[in-house]
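[1] Pasting a predicted model and its sequence here:
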Amino acid sequence: MATEVKVPTLGESVTEATVGAWLKKPGDAVALDEPICSLETDKVAVDVPSPVAGTLGQQLVKEGDTVNVGAVIAIIEAGGAAASPAPAAAAAPAKAEAAAPAPTASAPADEDDGEGGNLTLSPAVRRLVLEHGLDPSKIKGTGKDGRLTKDDVVAAVAAGTAKATAAPAASAAPAAAAAPSAPGRGEERVRMTRLRQTVAKRLKTAQETAALLTTFNDVDMSAVIEARAKYKDLFEKKHGVRLGFMGFFTKAVTMALRDVPGVNAQIEGDEIIYHDYADISVAVSAPNGLVVPVIRNAESMSVAQVEKTIGEFGRKAKDGTLTMEDMKGGTFTISNGGVFGSLMSTPIINTPQSAVLGLHRIEDRAVVRDGQIVIRPMMYLALSYDHRLIDGREAVTFLVAVKNAIEDPTRLLIDL
């Protein structure tokens, strides 16, 4: 008996998705609720679970195809191995993208069935494996169900522990030294993911519709670094999460938003919507790029609650389990480019929000304190905002409020 696998409901107002990767091959045994395919929506990647236990039969759509909610994408056969299925049919119930599917580099024949067991690689991971000549069976996966992530491959490259065995040279090769090969000029055409397409559209929309302006300030991180060093062990022991900088900045931002409510507002038509809550969008690194889940009602959270929430988002992003609800809404965004080494930037607002705070790397710089030149760990802050709604005075006031709270964290405790 055959069972159809259909595209599940993907969230409010989401009617279609792109097939990101097949996680099982035709003929593979699948368990009940085991993911067989990943779908990419405008915001998140979603795994499609098998509705029954059995064997994956025909795949009705290809990677890169666009599919509607409710469309049949595969067949699960009951019992043992299924007969070799036909290739994905051109008339499958899926709407193809206008552009042709991007060519994908072929994996080595033994890539999916190495000593490490049955490996399923996403297109991005497969590209990295091929580029660096790695044996994926020698890399420990940290993703969901032990799957390899881009971070796993990058770590293996750095460690140099997963090099694939080179193929033996052809016996007919001449003994004389071969002529040097020409420099490589290869190209690869890769379809943009649905997430990347959405990000591109929204960023361009922000540039075209908002009057973008960026105001800078800098902040002395000495006090926060000292507090973190003093209490990090006790904090982690009590709360089960490490004490980072984002907890301090999120609390500082929520206090500043209360003092300058226009920064937490948005324009809708000819009206301004002011929010009496702070839903803070935080940029989190995921295998397919940055995603922006939302810390809801951050103004009522403690530093520990903020850190726990961000930590959970990080784990879900790495495992590919962020949901549409995690990404929905947001009244203000914090983007920490400092973790990648950025010194300064002009971030673009996440529409329909009106402002975004960019954090950057901490570095020792010479500054003047009480008439003396001293070395302090300094960070540049950048506030990009929609000048239609927020004027320069409000932007500077907001940044100064954040700066004061970070340079004197006691303000966070006594609400100043």
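    Looks like it arrived, so ask away. Because the structure is a prediction, the values reported are computed rather than measured.

[2] Please make it C-alpha for all contacts and neighbour counts, starting now.
    Noted.

[3] need the helices for the protein, in chain order.
    Taking DSSP state H, the helices of the chain run over residues 123-131, 150-159, 194-209, 222-239, 245-259, 303-319, 324-327, 392-407, 410-414.

[4] for those helices, which one sits closest to Pro49?
    helix 303-319 (15.2 Å; C-alpha to C-alpha).

[5] shouldn't Leu257 be in contact with His275?
    No: between Leu257 and His275 there is no contact under C-alpha atoms under 8 Å: 9.6 Å.

[6] what residues do the two have in common as contacts?
    Residues touching both Leu257 and His275 by C-alpha atoms under 8 Å, 6 or more residues apart in numbering: Asn264.

[7] out of those two, which sits in the busier spot?
    The neighbour count for Leu257 versus His275, taken as other C-alpha atoms under 10 Å, is higher for Leu257 (23 against 16).

[8] Contacts only, for the more buried one.
    Val263, Asn264, Ala278, Phe398.

[9] And for Ala45?
    Per C-alpha under 8 Å, 6+ apart, neighbours of Ala45: Ser38, Leu39, Gly320, Thr321, Leu322.

[10] Go through those and give me the one with the most neighbours.
    Leu39 (25 neighbours).

[11] Inside strands: which ones of the contacts of Ala45?
    Residues of the contacts of Ala45 located in strands (DSSP state E): Ser38, Leu39.

[12] Let me know which of the helices of the chain is tucked in deepest.
    Comparing the helices of the chain by mean neighbour count (mean count of other C-alpha atoms under 10 Å), helix 245-259 ranks first with a mean of 22.

[13] From Ile375, how far out is the spatially closest residue to Leu359 that is not a sequence neighbour?
    Of all residues not flanking Leu359 in the chain, Asn336 sits nearest, at 4.6 Å (C-alpha to C-alpha, 6 or more residues apart in numbering). Distance of Asn336 to Ile375, computed by C-alpha to C-alpha, to the nearest Å: 23 Å.

[14] more crowded one of these two?
    Asn336 (20 against 13).

[15] thought the more buried one was touching Val356?
    No: if you go by C-alpha under 8 Å, Asn336 and Val356 don't touch, sitting 10.5 Å apart.

[16] Mutual contacts of these two, please.
    Joint contacts of Asn336 and Val356 (C-alpha under 8 Å, 6+ apart) do not exist.

[17] okay, now the one to match up with it:
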Amino acid sequence: MTTDIKVPTLGESVTEATVGQWFKKEGEAVSRDEPLVELETDKVTVEVPAPSEGTLESIVVKAGETVEVGTLLGSIAAGDGKAKPAEKPAAAASNGSGKAEKSAAAPAAEPASEDGSGEGELIDIVVPSAGESVTEADVGEWLKQEGEEVALDEAVVELETDKAAQEIPAQAAGVLAEIIKKQGETVTVGQVLGRIRVGAKGAKTAEASAPKAENTETAPAAGERKPAPSAAKMMEEKGLAAADMDGSGKKGQVLKGDVLKALEQGSEQPQAKPSAPRAPSPEADETREERVKMTRLRQTIARRLKEAQNTAAMLTTFNDVDMGAVMDLRKTYRDLFEKKHGVRLGFMGFFVKAAVAALKEIPAVNAEIDGTDLVYKNYYHIGVAVGTDKGLVVPVVRDAQDMSVAEIEKEIGSLGKKARDGSLTLQDMQGGTFTISNGGVYGSLMSTPILNAPQSGILGMHRIEERPVVRNGQVVVRPMMYLALSYDHRVVDGQEAVTFLVRIKEAIEDPQRLVLDL
């Protein structure tokens, strides 16, 4: 009897992940709920526990492959398993205990000739499954050439799908005996890309490593890990050195994402420009362009925002609010508030409280569509959009209706810190019923925010600007802010949207309403 290990549900907005590392090898015993494999999403890293006790029978998806929710990762066989040793001398590998397996956990170690043509077993490098919706890929760069040695789990070839690029690791140590699919060819899941002769020694290893030693740009210092192949290639193209960035891989290894981050932060070294006059042709313009692959988080943001536009009947209504009363309240109690609660008194606490009060009166804005049903939420989980150096994330202040302004400010501060540190969990970002986005911190005067699906409403705050307004027949200058409510017109009627925004305005202009629950 076997038990499948599958990719678990990763949250409402997360549909795919990358396999990080396996903590167990094929044939090793596992306990129920023991972490087996690490999955990396565009937001967090999660560990998948063993669903049952037994032996890790098979690893279907290797490290570095992209998978979708529900994809089979491996299987567990019932019964006791004996862990395979991490390393085994060549003599012990051929003691008759069983022939070599085609897996990273048990590379065969049969002796082979120096040119890689010995008797070591040949294993296939196949196109892995990248999820139900991905059936083909293009072969990118081969990171090893025929006859070169490869180490266990070392990246051998890159594949590019319509969703992501991934490196295919070697399933065993040996020599790349044959390249079947060349760069640029289109392949389907299960096709053989090439073959590795297990345990062989490569005759070309010394020759291949010689020119690399001349590349002082990316050569690692003593004790440092060599950059990942795709990272090294990009560093060479962009004129970067490993010292220009922090490696996020194991033991500080520089990965492709680290290079992209360094480029985003302006770490690219200035390139010498030709003194010749500029040519007016498009070909000349291309030489001055920079093409950088989108990060996984940015790809997910782009996809989800476009899905919201394509699905919802989205409309935006506007109003403005006089921020004077809240600003005076903050000025009066700012120091006392911070001394008592250990957190600064900001605007967001007032807007969250105002939003909860308005949502109670206009429940459609707190609802969502599920098939042919409308689901009205009698709880108020308010998502607060936070900008990070990697993109926009929306952690959730849960049960905001039960919290004071001080408690809301503390929770927002804690979630914001976790977002900037990259330590947000899936739980922190799941289950929001309404979202508030404050573009004013970046100087935005007015915008039309896009819905955070499947929610039906999002409130956009903007910068505070002194403007002339009429009060009691007199023109006065007041600190004004434009508010924008984008909503799904399938769920929320125009009158409800306008009323909702008016209630926000009334609460902010007269904050005593929040205290008195009016």
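    All right, it came through fine. The structure displayed is predicted, hence computed values, not measured ones.

[18] Could you quantify their similarity as a TM-score?
    The TM-score (TM-score structural alignment, normalised by the length of the first structure) is 0.68; 367 aligned residues with a C-alpha RMSD of 5.0 Å.

[19] ok so, going back, nearest to Gly330 of the first structure, of the contacts of Leu257 of the first structure?
    Nearest to Gly330 of the first structure among the contacts of Leu257 of the first structure, with distances taken as C-alpha to C-alpha, is Ala278, at 7.8 Å.

[20] What lines up with that closest one in the second structure?
    Residue pairing (TM-score structural alignment): Ala278 of the first structure is matched to Tyr380 of the second structure.

[21] out of everything not next to it in sequence, what's closest to that match?
    Tyr380 of the second structure sits nearest to Asp399 (C-alpha to C-alpha, 6+ apart), 5.2 Å away.

[22] Kindly report the same for Gly247 of the first structure.
    Nearest to Gly247 of the first structure is Val303, by C-alpha to C-alpha, 6+ apart, at 4.8 Å.

[23] Per the alignment, the one you found pairs with which residue of the second structure?
    Checking TM-score structural alignment: Val303 of the first structure goes with Val405.

[24] Mind telling me what the residue nearest to Leu359 of the first structure corresponds to in the second structure?
    So, by TM-score structural alignment, Asn336 of the first structure is matched to Asn438.

[25] My read is that its match contacts Pro449, right?
    No: contact criterion C-alpha under 8 Å: Asn438 of the second structure and Pro449 do not qualify, at 9.9 Å.

[26] Give me the common contacts of the two.
    In contact with both Asn438 of the second structure and Pro449: Gly460, using C-alpha under 8 Å, 6+ apart.

[27] The first structure: matching residues for stretch 472-486 of the second structure?
    Stretch 472-486 of the second structure covers residues 370-384 of the first structure once aligned (TM-score structural alignment).

[28] which of the residues in the matching stretch are buried?
    Using 16 or more other C-alpha atoms under 10 Å as the test for burial, stretch 370-384 of the first structure gives Arg376, Pro377, Met378, Met379, Tyr380, Leu381, Ala382, Leu383, Ser384.

[29] Now do the same contact list for the last one.
    Translated: Ser384 of the first structure. Leu212, Leu213, Thr214, Thr215, Thr346, Pro347, Ile348, Ile349, Ala355, Val356, Leu357, Gly358.

[30] likewise the third one?
    The neighbourhood of Met378 of the first structure, defined by C-alpha under 8 Å, 6+ apart, consists of Asp218, Val219, Asp220, Met221, Ile362, Glu363, Asp364, Arg365.

[31] what's the nearest residue to the spatially most central residue of the second structure if we skip its chain neighbours?
    Closest residue to the average C-alpha location of the second structure: Asp42 at 0.9 Å, with C-alpha atoms, centre = their mean. Leaving out its chain neighbours, the residue that sits closest to Asp42 of the second structure by C-alpha to C-alpha, 6+ apart is Leu297, at 4.8 Å.

[32] now swap in Lys505 of the second structure and tell me
    Val321 (5.4 Å).

[33] distance of the aligned partner of Ala308 of the second structure in the first structure from Pro108 of the first structure?
    Matched by TM-score structural alignment, Ala308 of the second structure corresponds to Ala206 in the first structure. Using C-alpha to C-alpha, Ala206 of the first structure is found at 43 Å from Pro108 of the first structure.

[34] For burial, what's the neighbour tally of Arg189 of the first structure?
    There are 9 residues near Arg189 of the first structure, going by other C-alpha under 10 Å.

[35] again with the one 4 residues further on
    By other C-alpha under 10 Å, 17 other residues sit near Thr193 of the first structure.

[36] related to what we said a few turns ago, let's have the helices of the first structure in JSON lines, adding distance to Gly269 of the first structure.
    Formatted as JSON lines, those follow (distance: least, C-alpha to C-alpha, whole Å):
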{"stretch": "helix 123-131", "distance to Gly269 of the first structure": "40"}
{"stretch": "helix 150-159", "distance to Gly269 of the first structure": "42"}
{"stretch": "helix 194-209", "distance to Gly269 of the first structure": "12"}
{"stretch": "helix 222-239", "distance to Gly269 of the first structure": "41"}
{"stretch": "helix 245-259", "distance to Gly269 of the first structure": "22"}
{"stretch": "helix 303-319", "distance to Gly269 of the first structure": "32"}
{"stretch": "helix 324-327", "distance to Gly269 of the first structure": "23"}
{"stretch": "helix 392-407", "distance to Gly269 of the first structure": "22"}
{"stretch": "helix 410-414", "distance to Gly269 of the first structure": "36"}
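
[37] and of those helices, who's closest to Val14 of the first structure?
    helix 324-327 (9.4 Å).

[38] so where is the closest one in the second structure?
    So helix 324-327 of the first structure is aligned with residues 426-429, judged by TM-score structural alignment.

[39] mean shift between the matching stretch and the first structure?
    Compared with the first structure after fitting, stretch 426-429 of the second structure has a mean deviation of 1.6 Å; criterion: mean C-alpha distance after the TM-score superposition for the first structure.

[40] contacting residues around the nearest residue to Lys318 of the first structure once chain neighbours are set aside?
    Nearest residue to Lys318 of the first structure, sequence neighbours excluded (C-alpha to C-alpha, 6+ apart): Ala286, at 5.3 Å. When contacts are counted by C-alpha under 8 Å, 6+ apart, Ala286 of the first structure touches Gly314, Ala317, Lys318, Gly320.

[41] tell me which of those are still there in the second structure?
    For the contacts of Ala286 of the first structure, the aligned pairs still in contact in the second structure (both residues aligned by TM-score structural alignment, their matches' C-alpha atoms under 8 Å) are Ala317, Lys318.
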